[in-house]
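Enquirer: Generate a structure from the sequence data that follows.
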Amino acid sequence: MKRWLGAALDYLPRWLEHQMRVSEQPGCAIAVAHDGKLVLEQAFGHANLAQRTVLTPQHRFRVASHSKTFTTVAIMKLREAGRLQLDDRIGRHVSGLHRDVAAGTLTQLLSHTAGLVRDGTDAGQWHDRRPFLDEAELRADLADGLVIDANARLKYSNHGYGLLGLAIEAVTGEPYGAWMQREIIAPAGLEATSPDAPIAPALPFANGHSAKWPLGRRVVIAGDNPTNALASATGFVSTAGDLARFFGSLSPTAKRGVIGKASRRLMWHRQWPDPYSSLNRWYGLGTMCGSVADWEWFGHTGGFQGTLTRTACVPAQGLTVTVLTNAADGLSNAWVDGALQVLRAHAVHGAPSKRAAAWSGRWWTLWGANDLLPMDGKVLVANPALANPLLDATEFTPDSRERGRITLAGAFGNHGETVRLRHDARGTASEFWLGGTKMLPERRVAKELSAREGRSADGSPDGAAADVDV
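Expert: Predicted coordinates:
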């Protein structure tokens, strides 16, 4: 493993743990794979708040639209075997469809450009108001034809992937779930992955949770319901570790995979942009695509009742990051981006040098926490409360284990000023000074704030926080 990667992996759990603390999310699992091997797998919080069940890396989540990538891999494998072609019309494999729906190609369905309805006229399945559709209900929803012309734009459709599941059944002569388990999941070595729920009761499963409002508290959402004819769009159950390894195996740079390199490249190729999104994302075949700075990634997100998940693979670095959260307001999207920013910063700035390594730890003021991240010849001051903890991070160069100088900071920061690291009689770092600001360990700042709270309780003006012009 590269030395910079080890330093980044050491920081990621500390940052995520702080994010969990400030966001008050129920649970989060993260996994990072490098060149196909897991190098980080950790969980935080609870699988079920009501039962206070501690979340572990072994807990399965509903990973929802990650299922679309699995389904696309299945289509690619059947294509490699000569059993179908991407320009096949769906009507060739699934009979009884509306004429315009039947004319859509597999490529259009895979890339969400077939012009189909997203979730039908009643999407109550996403709110636990009705079961997920069976085949007859799926067909009925598509009986009126297209919503817009095919190939007009990227228009997401779960129903389109439901049709792809029916096509897989028609070509293989087997139920979707059984064929996927034998031909995709097992060959990929995914022991904690299933094509749909429910799973065996003895297996650890992370329940979903509602947002905190409007009740002022989170409600547990079972999330163990089958998705029926939409399993190919949203049914999958998996762990962060399994997803990170599977998506890593889809990288064109991976040595082995369930499908060949040419098929993997085709999946990753950017087919259609989303011009109405500020995120600058594209869709390939069963994959979302985008960039974090100069790191290009592909992957997918997933949203099930009370669960939000995301995976991103960066082929050029051989890295895959998966973050699973079990709340309707989960922060998986932001946390994957943040994790990629942390990894990239370490790759750019290098592994900690001996002098820089002496500057580390989390330091507090009443404004919150700052983390010192030693790199090669420099130290970055991160803000763990941010989704990107290295956003506009101050940099300083240590001259010794006790003094240094700020070499890069924003115009409203402390550019050019000194930093100091003071130690107690035992040689333990006890104070960090950034310019003229003294930062302390958490327990000492907590003591300061508690004392302030005590003074303000009797009405003393000395206890009130002064107005500060920032």
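Enquirer: Only C-alpha atoms from now on, for both contacts and neighbour counts.
Expert: Fine.
Enquirer: Tell me the helix or strand right after the helix or strand encompassing Ile168.
Expert: Here Ile168, judged by DSSP states H and E, is contained in helix 158-172. Using DSSP H and E, the helix or strand that follows helix 158-172 in sequence is helix 176-180.
Enquirer: buried set for that next one?
Expert: Tyr176, Gly177, Trp179, Met180 (16 or more other C-alpha atoms under 10 Å).
Enquirer: mind checking how far that helix is from the chain centre?
Expert: 26 Å (C-alpha atoms, centre = their mean, to the nearest Å).
Enquirer: before we move on, back to that, return the member of the buried residues of helix 176-180 nearest to Ala74.
Expert: Met180 (7.3 Å; C-alpha to C-alpha).
Enquirer: isn't that closest one right next to Val73, touching?
Expert: No. Here Met180 lies out of contact with Val73, judged by C-alpha atoms under 8 Å, at a distance of 9.7 Å.
Enquirer: was I right about Gln181 contacting Pro195?
Expert: Yes. Using C-alpha under 8 Å, Gln181 is in contact with Pro195, at 7.0 Å.
Enquirer: List the residues that contact Ile30.
Expert: Counting by C-alpha atoms under 8 Å, 6 or more residues apart in numbering, Ile30 touches Leu40, Glu41, Gln42, Ala43, Pro57, Ala240, Gly241, Val321, Thr322, Val323, Leu324.
Enquirer: which one's the longest strand in this structure?
Expert: Secondary structure of the chain read by DSSP state E shows that its longest strand is strand 37-48.
Enquirer: tell me the SS of the residue nearest to Thr320 when sequence neighbours are not counted?
Expert: Closest residue to Thr320 apart from its sequence neighbours, by C-alpha to C-alpha, 6 or more residues apart in numbering: Cys313 at 4.1 Å. For Cys313, the secondary-structure state derived from DSSP: H, G, I helix; E, B strand; the rest coil is strand.
Enquirer: Show the contacting residues for Cys313.
Expert: Contacts of Cys313 by C-alpha under 8 Å, 6+ apart are Phe247, Gly248, Ser251, Trp297, Phe298, Gly299, Leu319, Thr320, Val321.
Enquirer: Please give the structure of this sequence too, so both can be compared:
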Amino acid sequence: MSFTRAGGVLGCLAMAAVAMADDLDAYVRNYMKERHVPAGVWGVFKDGKVVKSRAYGRANLELNVRATSDSVFEIGSVSKQFTATALLMLMEEGRLSLDDRIEKYVGDLPEGWRPVTLRQLLEHTSGIPDMEEIFGYESYRNIYTPAQIVQIANTRPMTFKPGEGFRYSNTGYFLAGLALEKVSGKPYGRFLQERIFGPLGMAHTRESDPTGIIPDRVQGYRFYNGGLEVRDPMQPSACLGAGTLVSNLEDMAKWDAAITGHRLLKPETQAMMFKEARTPQGPTGYGLGWFVSPWRGRTSYEHSGGTAGFSCDYRRFPEAGISAMMFTNLYDAPLGGTLYRAADLVSPGISYASLKPMPEPVAGVREKLLAAMTAVSKGGPRPDAISEKMWATYGPNARDAWRDRLANIKSFELLLRERYKARKNALGEEHIETYLYRLTNEKQVMYIEFQMNPQGQIVLQARRDY
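Expert: Predicted structure coming up:
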């Protein structure tokens, strides 16, 4: 290949990468505007470094402080993997067994909780009721004793007998934190500082202490009754091992490298965290502090985190050698496809964003879908192309969204078509094929999935901005 031709190819690739980054920027900015998110920060990790990152918006609205890649956010349930790692470190030292019953380390428990093992706590197979479902995010601002947390969770019966099912339980990780303190003889935060954060150089990671001075700490918010309101920081005593930590991109990159390099645990012990648990109902999709969630044929592990004023998500793609994380300072802000599209900038093929348009395999499908969505935007009548159950899901917000998308549409390109044996979706509708289209308008690029039944009707339509 000549230098001129090679330069041209490289130039095209560079231009494509810039275009994808611009699309991601537009997607994130539009998402934040739609969801009223004050600040967002994402990063891609490789070899312990943040290789790509971007910060948007305000870390503190009152003080008009911009978010940066150094901003420190509450990470909620991403904290669970630190709790699980700490207990596994003690297991390697012979100081506990994951098959120990929790009553060995925590006294005055309800009768039904006593047979539960540490392993079952970490796998969410304990059957112990979730305290968060009972007292809600609001209560994480309050100071509690362990006895009070147990009393709150015990207002509901066991969900199932220990080991016989899967149900996410923050109470389980609270109890795991108590067991960690009992075995180590140290407070939860101090143990993690001495054994994990300090050795790894995670200088910005610690417990969320409302009274402490935490440099670069971000203020959390909730959108409520048409406006943003300030949310109090997490109280460690209300959450402990379930989700009390704060961190930033730099520190999470160091944590990610420690996982890859087995700096804290032996390889065989580390592997336990990523092996999904099984119950009589089958695999649960959860290991020890991690969801085991393959993505488009790739091995992948993930955990999200939410607190009263923050949302985050962290996903690892070990075969690609990269990971991605995003933080926001808004309660209940699903992060959509940001992680996948950010990771795709470093390892193309992870997200739909790098798929190339393909020819329409069946004539008229594109036109039928656009006509069906035009009917949605107008509020009816229901076209034959949409099933009755799917049509019933379209409310005013969906109609407004489609009106906006179609009014400014530039292109509607088929990226993927999959055919398979008949299966049922979340609406209980049978479907045999899926079409994925990229819709580009003047504001943004979005990815729309259409599931079709044997009669060619749309039985599910959803955005898949992954």
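Enquirer: Neighbour count: Gln181 and Pro195 of the first structure, which is higher?
Expert: Pro195 (25 against 16; other C-alpha atoms under 10 Å).
Enquirer: That one matches what in the second structure?
Expert: Aligned by TM-score structural alignment, Pro195 of the first structure pairs with Glu207 of the second structure.
Enquirer: so its match makes contact with Val246?
Expert: Yes. Using C-alpha under 8 Å, Glu207 of the second structure is in contact with Val246, at 6.1 Å.
Enquirer: So for the first structure, which residue is the most central one in space?
Expert: Nearest to the mean C-alpha position of the first structure, by C-alpha atoms, centre = their mean, lies Arg310 at 3.1 Å.
Enquirer: In the second structure, what residue corresponds to it?
Expert: Aligned partner of Arg310 of the first structure by TM-score structural alignment: Asp313.
Enquirer: Its match - that's part of a strand, no?
Expert: Yes. According to three-state DSSP, the state of Asp313 of the second structure is that of a strand.
Enquirer: State the distance from it to Ile213 of the second structure.
Expert: As defined by C-alpha to C-alpha, to the nearest Å, Asp313 of the second structure lies at a distance of 25 Å from Ile213 of the second structure.
Enquirer: Also Ser139 of the second structure?
Expert: Ser139 of the second structure is 22 Å from Ile213 of the second structure, by C-alpha to C-alpha.
Enquirer: of these two, who's got more company?
Expert: Ser139 (17 against 9).
Enquirer: mean per-residue distance, the longest strand of the first structure to the second structure?
Expert: Its aligned residues in the second structure lie a mean 1.6 Å from strand 37-48 of the first structure after superposition (mean C-alpha distance after the TM-score superposition for the first structure).
Enquirer: what does that strand correspond to over in the second structure?
Expert: Going by TM-score structural alignment, strand 37-48 of the first structure lines up with residues 49-60 of the second structure.
Enquirer: buried stuff in the matching stretch?
Expert: Lys49, Val50, Ser53, Ala55, Tyr56, Gly57, Arg58, Ala59, Asn60.
Enquirer: contacting residues for the first one?
Expert: Neighbouring residues of Lys49 of the second structure by C-alpha under 8 Å, 6+ apart: Glu250, Ala253, Lys254.
Enquirer: Neighbour-wise, which one of those leads?
Expert: Ala253 (25 neighbours).
Enquirer: Skipping adjacent residues, who's closest to it in space?
Expert: Closest to Ala253 of the second structure by C-alpha to C-alpha, 6+ apart is Gly48, at 4.9 Å.
Enquirer: One more: Met32 of the second structure?
Expert: Pro38 (7.2 Å).
Enquirer: so Ile350 of the second structure makes contact with Leu339?
Expert: No. If you go by C-alpha under 8 Å, Ile350 of the second structure and Leu339 don't touch, sitting 9.7 Å apart.
Enquirer: What is the neighbour count of Ser157 of the first structure?
Expert: For Ser157 of the first structure, the neighbour count with other C-alpha under 10 Å is 21.
Enquirer: Show me what it lines up with in the second structure.
Expert: Checking TM-score structural alignment: Ser157 of the first structure goes with Ser169.
Enquirer: contacting residues around its match?
Expert: His124, Ile128, Pro129, Asp130, Met131.
Enquirer: Looking at the residues you listed, which are in helices?
Expert: The members of these that map onto helices under DSSP state H are Met131.
Enquirer: Run a quick neighbour tally on Ser247 of the second structure.
Expert: So Ser247 of the second structure, with other C-alpha under 10 Å, has 23 neighbours.
Enquirer: ugh, wrong one, Met446 of the second structure
Expert: 21.
Enquirer: same question, Ala422 of the second structure
Expert: 13.
Enquirer: re earlier: test my guess that the residue nearest to Ala253 of the second structure contacts Asp251.
Expert: No. Using C-alpha under 8 Å, Gly48 of the second structure makes no contact with Asp251, being 9.0 Å away.
Enquirer: What ranges does the first structure have for its helices?
Expert: 3-23, 66-80, 99-102, 106-110, 135-141, 158-172, 176-180, 231-234, 240-249, 261-268, 332-349, 354-357, 442-457.
Enquirer: average distance between the second one and the second structure?
Expert: It refers to helix 66-80 of the first structure. On superposition with the second structure, the mean distance recorded for helix 66-80 of the first structure (mean C-alpha distance after the TM-score superposition for the first structure) is 0.5 Å.
Enquirer: what's that helix aligned against in the second structure?
Expert: Under TM-score structural alignment, the match for helix 66-80 of the first structure is residues 78-92.
Enquirer: Onto which residues of the second structure does stretch 93-102 of the first structure map?
Expert: Going by TM-score structural alignment: stretch 93-102 of the first structure matches residues 105-114.
Enquirer: What's the local residue count around the counterpart of Ala327 of the first structure in the second structure?
Expert: Using TM-score structural alignment, the equivalent of Ala327 of the first structure in the second structure is Leu330. Using other C-alpha under 10 Å, Leu330 of the second structure is surrounded by 30 other residues.
Enquirer: Please give me every residue in contact with Leu330 of the second structure.
Expert: Val37, Pro38, Ala39, Gly220, Tyr221, Arg222, Phe223, Ala308, Gly309, Phe310, Ser311.
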